[in-house]
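> Give me a model of this one.
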Amino acid sequence: MITIANPSIETEHFLFVLLAGERLAASVSAKQSKFLKSSNPKVSRFLKAQSRQESFHASVFRASLLWLNPKSRYTHKEHPILTNMQKQLEDAIDHGRIEESILGLQVMIEELGECALNDLDITLEKYRFGLHKVRRIILNQEKAHHTFGERYIAEQKFTLASRQTLLRSCDSYLDDIDTLLADIEPALNSLNISPQDYLQRISSSIYQALS
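A predicted model of the protein is given here:
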């Protein structure tokens, strides 16, 4: 179980955002898997496994919240920004825009999660926290999800017009991520984490996938 020194409202809020993000990823990847079940069974199986892994990550962060505060009000709460992003991603799948959903989840959101979890892991290591195995499993799985997303998008054959449409679809997700980072900035500061390069890394990941 992940625990933080000097527990605070900011730390609890940060863990809540991580929990909400993992729940989003579990739900959306499960929907992606169902969408691709017939047309691409191999990718569908990967996404089904991702959904299970994200559910495990969510259980870890939920347990961490309860360890930090047994009466936490966050364990069953939804985050409005992430809820909005989930609706956008699921709407893209419902309308057959699977590439947009993978770009939004596996490329953009997973990159954000990987950045945050990696920085959190560094902070925990400074405090000599244990549970290295669980922390390493979560980080490695997040990296695998992100790598899959970049490769999937890079392997698609887009026309110039469809590529431009995908790039434009990123704008609303980037706006939400920017708002989300502002929301958790006090929590990140309390953990000595600087998210200044997060948006730049996400943008680089988008263009790398679509190059």
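
> Only C-alpha atoms from now on, for both contacts and neighbour counts.
Fine.

> can you give me the helices for the protein?
9-35, 41-68, 80-94, 98-102, 110-126, 132-155, 160-190, 198-210 (DSSP state H).

> Quick one: closest of those helices to Met1.
Judged by Cα to Cα, the one of the helices of the chain that comes nearest to Met1 is helix 41-68, at 5.8 Å.

> quick one: the residue lying closest to Ile153 once chain neighbours are set aside from Gln50, how far?
Leaving aside its chain neighbours, Ile153 sits nearest to Ala209 (5.7 Å; criterion: Cα to Cα, 6 or more residues apart in numbering). The span separating Ala209 from Gln50 equals 19 Å under the rule Cα to Cα, to the nearest Å.

> To check against the first, give me the structure of this:
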Amino acid sequence: MRYAGVAVAVAGVLVAAGAVTYSVAEDGRSGTEPPAAGSADAGFARDMAVHHQQAVEMAYIVRDRTDDEDVRRLAYDIAQTQANQRGMMLGWLDLWGLPKVSSDGPMSWMGMAGMAGGEDGALMPGMATDAEMKKLGTLNGKQAEVFFLQLMTDHHKGGVHMAQGCVEKCTVGVEKRLAQGMVEAQESEILLMTDMLKERGAAPRP
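All right, here's what the predicted structure looks like:
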């Protein structure tokens, strides 16, 4: 079953990360201060929480716009996984006593402050614009499925880029492991969504 590999990867990330949510403040940093507000650890937690929130919103929109079981199952899996991970990352910021919004703006921890943003709503790599989110909410059936799969593929590609940045830059061990798990799970889902698009006579956006 083509969902099996994705499900296993996602389950591994959730079990590993969920089991240590409340110990992350000290993981790999025994005897030291929590991460600084401008650190990669804090920046990734803040920015990926926002990134994940949009993915959850997209998943719930398409769930109500199609009866296709494959798309609805994928949307549900994405919504549950990313809502869970978002809660963990916000919880870590609370444990560290750090703000959930950076004064330097999104992506500053990757040296990309100001790379996007503006009125279209695309604050970070791969995020859909406000106009694209509104369009998704107007489509039904196959059109909704294709547009969702294209948007989510872009979203995952941006998420993978950000997670790889954390793998390279973060210092908290459990956060690095969560980021690596995100890379593996989302790359697997990108392949799955590419196949699903092909089944619908479409392809990922260039």
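
> hang on, the earlier thing: same drill for Ala209 and Gln50 of structure 1, tell me which one is more crowded.
Using other Cα atoms under 10 Å as the criterion, Ala209 of structure 1 and Gln50 rank with Gln50 on top: 22 against 18.

> Trace the more buried one over to structure 2, please.
Residue-level alignment of Gln50 of structure 1 against structure 2, with TM-score structural alignment as criterion, gives Ile78.

> separation between that match and Tyr3 of structure 2?
Distance from Ile78 of structure 2 to Tyr3 of structure 2, counting by Cα to Cα: 12 Å.

> thinking again about what came up before, spit out the contact partners of the match of Gln50 of structure 1.
Under the criterion of Cα atoms under 8 Å, 6 or more residues apart in numbering, the contact partners of Ile78 of structure 2 comprise Ala55, Val56, Ala59.

> now Glu168 of structure 2
If you count contacts by Cα under 8 Å, 6+ apart, then Glu168 of structure 2 has nothing around it.

> hang on, the earlier thing: list the ones among the contacts of Ile78 of structure 2 that structure 1 also has?
Conservation of these in structure 1, assessed by both residues aligned by TM-score structural alignment, their matches' Cα atoms under 8 Å: retained contacts are Val56, Ala59.

> In this structure Asp176 of structure 1 contacts Pro80, no?
No. Between Asp176 of structure 1 and Pro80 there is no contact under Cα atoms under 8 Å: 10.1 Å.

> and the two? which has more neighbours close in?
It is Asp176, of Asp176 of structure 1 and Pro80, that has more neighbours when counted by other Cα under 10 Å, with 15 against 11.

> gap between the residue nearest to the spatial centre of structure 2 and Val172 of structure 2?
Centroid check for structure 2 by Cα atoms, centre = their mean gives His52 as the closest residue, at 4.0 Å. Counting by Cα to Cα, the separation of His52 of structure 2 from Val172 of structure 2 is 20 Å.

> ditto for Arg86 of structure 2
From Arg86 of structure 2 across to Val172 of structure 2, the span is 17 Å (Cα to Cα).

> And for Arg72 of structure 2?
Here the criterion is Cα to Cα. By it, Arg72 of structure 2 lies 35 Å from Val172 of structure 2.

> ditto for Ala49 of structure 2
The span separating Ala49 of structure 2 from Val172 of structure 2 equals 17 Å under the rule Cα to Cα.

> Repeat that for Met133 of structure 2.
On the measure of Cα to Cα, Met133 of structure 2 and Val172 of structure 2 end up 34 Å apart.

> can you tell which of the helices of structure 1 is closest to Ile2 of structure 1?
With respect to Ile2 of structure 1, and counting by Cα to Cα, the nearest of the helices of structure 1 is helix 41-68 at 5.5 Å.

> buried residues in that closest one?
For helix 41-68 of structure 1, the buried set under the neighbour-count rule, 16 or more other Cα atoms under 10 Å, comprises 43-45, 47-66, 68.
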